[in-house]
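[1] Sequence and computational prediction follow.
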Amino acid sequence: MAATEWPAMASEPVSRRRALALLGLGGMVMAAGGVSWMSCAAGEPGGGGALAQPQLLTSRDGLLEVTLTAAPGTQLAGRKSSAWAYNGASPGPTLRVKAGDLLRVKLVNNIDQPTNLHTHGLHVSPQANSDNPFVTVAPGSSFDYTIAVPADHPPGTYWYHPHHHGTVADQIFAGLAGALLVQNGPDLPVDDDISLLVTDITLDGAGNVIPPNPMARMAGREGELVLVNGQYQPVVTASPGTAQRWRIINGCVSRVLDLRLEGHRLTQIALDGVFLPAPAQHDRLVLAPGNRADLLVRPADSGRYALISEPYDRGGLGMMGDMMNGGPAARGPVTLATLHSRGPAATPPPLPATLPAPPVPPDTVTARRQITFAMGMGMGFTIDGRSFDPDRDDQRVQLDTIEEWAIVNSSTMDHPFHLHAWPFHVLTPPGTSPAAVRQDVVLVPAGGSVRLRIPFTDFAGRSVYHCHILDHEDLGMMATVNVSA
């Protein structure tokens, strides 16, 4: 579709403005900052085009050397936007490396905020110019990252995005994200291998990103426009009897994806980039922000089948907060994409009986800790009663030890827990063996807890753990861990 201007905006319905005035909030904009283009008279954006894959940059002879320039200006849903992009595209290019490769990234900052780069899910060094969340790249400057991928790193689906504390949510919401693939997995019976990076955003009639108001930040913003690879409701084409690998990445700031595919069960082969022991069948699959899932999609008949995210209730802040945010429970199902299967009916290839899941860490646990996520009045988001301080060591851990952490959520909202650099296994239920899959994001329900087994192996250094509702992380729900020999 040729680029067009965003349509003019319709006026805000009086009923919503009146409702806010009755609450004494008439001077505040809505969570989306006013009526967005999704409410405009010109209707919804153009959708239904063929799903496009981002530019693919692949390593050669053990090296991938790229420049990523963060700057405003890109196309979203086929229209001009001032959203932010890497190398002019949102999502940015897909980076594909092999285990044992060296990834060199020159990050050029042409936006008006400090930024940096996080290779989400990679088990790599958090120090120096590797996956270091404490790096700051000032506007108008650049930084050279060198990331050594271990020779035994699990193949799979990862992603990259900014991680400058205080502006993480703003920058990802504005469009800065991309897929990162580690290759050399097992041969799978697939005819196509595609990435589906799901993001959401809210834009005004001119294509400008609308910032959230304070209440929306507290709840965790959810954009009105949900995109897959920067496209609105794209179409994935397949033939009956074939199989496709779908690498689904939840790149949303706060939105939880509750996925289903019409006419099909979801055949999952990996979570957070790492293979399961065997394919798992689901009617629905929940992905928290930051989670990834690899699916084998195997149509047997012709037809059109929507990939849908159902509303997910992740808790709230009470009546006023839920009204201000428009809350996910108030919205209906969202169609992300459509599978269009064309041709005569045919039997799909068989599923693999087993998959190469990494081994479960042993139970030689050296320490146990409790980590408590909490929310208070006045926009207070804390871990163990404290807001983030980059100069404070919140946890000190001995290198090459295994610990168990109990993550307790004392709040009224779900919080996805994410740990940089050192993936973990979830012990479900408490006191049993760990789940046989490695993760780096786990959803901790409101008023609930999860127990994790974490091998702090291979790399020393300081990094962070935090809530992956990224507005909550920016508001202080992050802490440091210092791993030393």
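    Structure received.
[2] use CA for all of it now, contacts and neighbours both
    Noted.
[3] Pull out the buried positions in the lengthiest strand in the chain.
    Longest strand of the chain, by residue count under DSSP state E: strand 63-76. Within strand 63-76, the residues that count as buried by 16 or more other C-alpha atoms under 10 Å are 63-66, 68-76.
[4] List of residues touching that strand?
    3, 57-59, 80-90, 97, 101-111, 176, 230-232 (C-alpha atoms under 8 Å, 6 or more residues apart in numbering).
[5] let's see 6 Å
    For strand 63-76, contacts defined as C-alpha atoms under 6 Å, 6 or more residues apart in numbering pick out 81-89, 101-111, 230.
[6] and if you look at stretch 320-340?
    31, 216, 233-237, 303-311, 313.
[7] just stretch 7-26 next, same as before
    For stretch 7-26, contacts defined as C-alpha under 6 Å, 6+ apart pick out Val35, Trp37, Cys40, Ala41, Ala42, Gly205.
[8] so what's the fifth one up against?
    If I follow you right, that is Ala42. Contacts of Ala42 (C-alpha under 6 Å, 6+ apart): Pro7.
[9] returning to that earlier point: of all the contacts of stretch 7-26, which two lie farthest apart?
    Val35 and Ala42 (13.1 Å; C-alpha to C-alpha).
[10] Show me which residues of the lengthiest helix in the chain are buried.
    Counting by DSSP state H, the longest helix found in the chain is helix 14-22. Buried residues in helix 14-22, counted by 16+ other C-alpha under 10 Å: Arg17, Leu20.
[11] Tell me the helix or strand right after that helix.
    strand 56-58 (DSSP states H and E).
[12] Which other helices and strands does that next one contact?
    Applying 3 or more C-alpha pairs under 6 Å, 6 or more residues apart in numbering; DSSP states H and E, we find strand 56-58 packed against strand 94-98.
[13] what's the angle from the strand it packs on to strand 63-76?
    160 degrees (axes from the mean of the first three to the mean of the last three C-alpha atoms, to 10 degrees).
[14] How about residues contacting strand 94-98?
    Gln55, Leu56, Leu57, Thr58, Ser59, Gly178, Ala179, Leu180, Leu181, Val182, Gln183.
[15] Put this next to the first one:
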Amino acid sequence: MPLIETGRPPRIDRRQFILLMGVGAAAAATGCQSAPVAVIAEKYPEPEQIVSKNGVLSAAVTVTRQPVDIGGRQIVGTVYNGAFVGPTLRLRPGERLELAVTNNLPEMTNIHFHGLHVSPSGISDNVFIMIHQGQTQNYVVEIPENHPSGTFWYHTHAHPYTEKQVFGGLAALLIVDGLTEKLPPELRGIEERTVVLKDFQAVNGAILTDNIDSNAPTTRTVNGAINPSLEIEAGETQLWRLANIGADIYYQVQLDGHQFHVLTVDGNPVWRVDSKDSIVMPPGTRFDVLVQGGEPGDHVFRTLAYDQQGDQYPEAPLATLTVVQSSRTPAAIPARVVAPYDLSTTTVDNARTITFAKDQATGHFMIDGTMYDEARIDQQVELGAVEDWTIKNQDKQQHPFHIHVNDFQVMSINGVPYDAVSFQDTVNVPAFGETVIRIPFRDFTGKFVYHCHILNHADKGMMANVEVV
């Protein structure tokens, strides 16, 4: 039966709470019966971190289907190294990632390093590699010296199993360090929080692998915990790494009584720091933000009700922040992180139109009227070109567009000029609307994909190939 989000639980103390989870309507449909279950989270969890040494991050992950702890319960998921939120990989620009991936699933899997500007060929960020049952694939990814510093992530990209595997848990963070070094001295060395947003639905003690309904009741988690508690002192500044690494659903995050001061968008440091009351996060997006402790007391970090125009997502608590009384003076928020690299006045070499649509009769999702074909080259681009892509959405629901390898600048949405503050790798395309993006295809040749990052849609055809030559 689905584990359904409930309201905020009564607070026991700053380190412990009890959340009663009800039984979903699907229980009757599946013949399941269950009483409410007490879930205890003692503290705000942080995923395991694996950090580079001497210029190399050497790590191994094993992919299994096994019971894992989620909110104090043992639930079967599809995971890296036995955890619902796999290990965070942490390295610096100019370093090398060596990752061995062993597949113990009955179906194939692989790895995509989401948002990294690295080679899509060979044994780097190559989503056409498939790791079959019992096999180990050794990936080697060279991070360029000038790579942006921020929050990225890695996840399976094995078509057409991507949704079920990411939904089961095959997704974790990858951090390219150096962001805080770009901040004023008083903001270096501040406490960091990873805020990994994932949801799950479980039947008979296992996360769903088939017929996943993104509009069904779902349990939201932060770092694999259900409504965990964390603290900040009044006036203290923390760096929160917000990442929506779930398979399908949107978040609109808000922290009661506080603002998010945005330092990066999809791992790209901003040339203007904006302060937001809430942030819409389609699947795949990340924001590194500063949070400053405000009024002492408890404040709910939540996702607001959001109308995706296909799905309806209710408001739900994500975590509880306790602000502790302090005499600290808040640090000044910087006006920018990096100098502008705006492409607004750049010469455009080519323009293309990409159309997203759904076949209502079959349920298939298409790009330019066709479903995904791995063997087909849908777009061919010359290395070094700067192109404008108009992403048209002919569907009644929103679609987040994502492209591998080369990030882009958003130029306009529904004809209205967009005031970009950085590059990004994912952008929401409105229902029956259009978004224009400007992409510099630099540094790397090879074949890679662009797609809707609602992974159910990508698995059902809304993906295409681009080759840089």
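    Received, thanks. Computed from a predicted structure; not experimentally measured.
[16] Now a ChimeraX select for only the buried ones of the contacts of strand 94-98 of the first structure.
    Filtering the contacts of strand 94-98 of the first structure down to the buried ones (16+ other C-alpha under 10 Å) takes a single ChimeraX command:
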select :58,59,178,179,180,181,182,183
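[17] now the contacts of strand 94-98 of the first structure in JSON lines, with distance to Pro356 of the first structure?
    Output for the contacts of strand 94-98 of the first structure, formatted as JSON lines (distance: C-alpha to C-alpha, whole Å):
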{"residue": "Gln55", "distance to Pro356 of the first structure": "28"}
{"residue": "Leu56", "distance to Pro356 of the first structure": "25"}
{"residue": "Leu57", "distance to Pro356 of the first structure": "26"}
{"residue": "Thr58", "distance to Pro356 of the first structure": "23"}
{"residue": "Ser59", "distance to Pro356 of the first structure": "23"}
{"residue": "Gly178", "distance to Pro356 of the first structure": "26"}
{"residue": "Ala179", "distance to Pro356 of the first structure": "22"}
{"residue": "Leu180", "distance to Pro356 of the first structure": "20"}
{"residue": "Leu181", "distance to Pro356 of the first structure": "17"}
{"residue": "Val182", "distance to Pro356 of the first structure": "14"}
{"residue": "Gln183", "distance to Pro356 of the first structure": "14"}
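[18] now for Asp368 of the second structure: what does it line up with in the first structure?
    Using TM-score structural alignment, the equivalent of Asp368 of the second structure in the first structure is Asp384.
[19] what kind of secondary structure is the closest residue to its match other than its chain neighbours in?
    Counting by C-alpha to C-alpha, 6 or more residues apart in numbering, Asp384 of the first structure lies nearest to Thr372, which is 5.0 Å off, once chain neighbours are set aside. At Thr372 of the first structure the chain is in strand, as set by DSSP: H, G, I helix; E, B strand; the rest coil.
[20] returning to what we had before: of the contacts of strand 94-98 of the first structure, closest to Met319 of the first structure?
    For the contacts of strand 94-98 of the first structure, the nearest to Met319 of the first structure is Gly178 (35.6 Å; C-alpha to C-alpha).
[21] Now check the second structure for the residue matching Ala42 of the first structure.
    Taking TM-score structural alignment for the superposition, Ala42 of the first structure sits opposite Pro36 in the second structure.
[22] ok, that match to Leu20 of the second structure distance?
    6 Å (C-alpha to C-alpha, to the nearest Å).
[23] cool, Gln394 of the second structure as well?
    In terms of C-alpha to C-alpha, Gln394 of the second structure sits 42 Å off from Leu20 of the second structure.
[24] ok, now Thr353 of the second structure?
    With C-alpha to C-alpha as the criterion, Thr353 of the second structure and Leu20 of the second structure are 49 Å apart.
[25] Could you check which of these two has the larger neighbour count?
    Leu20 (17 against 12; other C-alpha atoms under 10 Å).
[26] what's the closest non-adjacent residue to the aligned partner of Ile437 of the second structure in the first structure?
    Matched to the first structure by TM-score structural alignment, Ile437 of the second structure sits across from Leu452. In this structure, Leu452 of the first structure finds its nearest non-sequential neighbour in Val426, 4.6 Å apart by C-alpha to C-alpha, 6+ apart.
[27] ok, of the contacts of strand 63-76 of the first structure, which come out buried?
    For these, a burial check counting by 16+ other C-alpha under 10 Å picks out 81-89, 101-105, 107-111, 230.
[28] show me what contacts Ser36 of the first structure?
    Taking C-alpha under 6 Å, 6+ apart, one finds Leu203, Asp204 in contact with Ser36 of the first structure.
[29] what's the distance between it and Pro7 of the first structure?
    Ser36 of the first structure is 10 Å from Pro7 of the first structure, by C-alpha to C-alpha.
[30] ok, which stretches of the first structure are helices?
    14-22, 168-173, 214-219, 319-325, 470-474.
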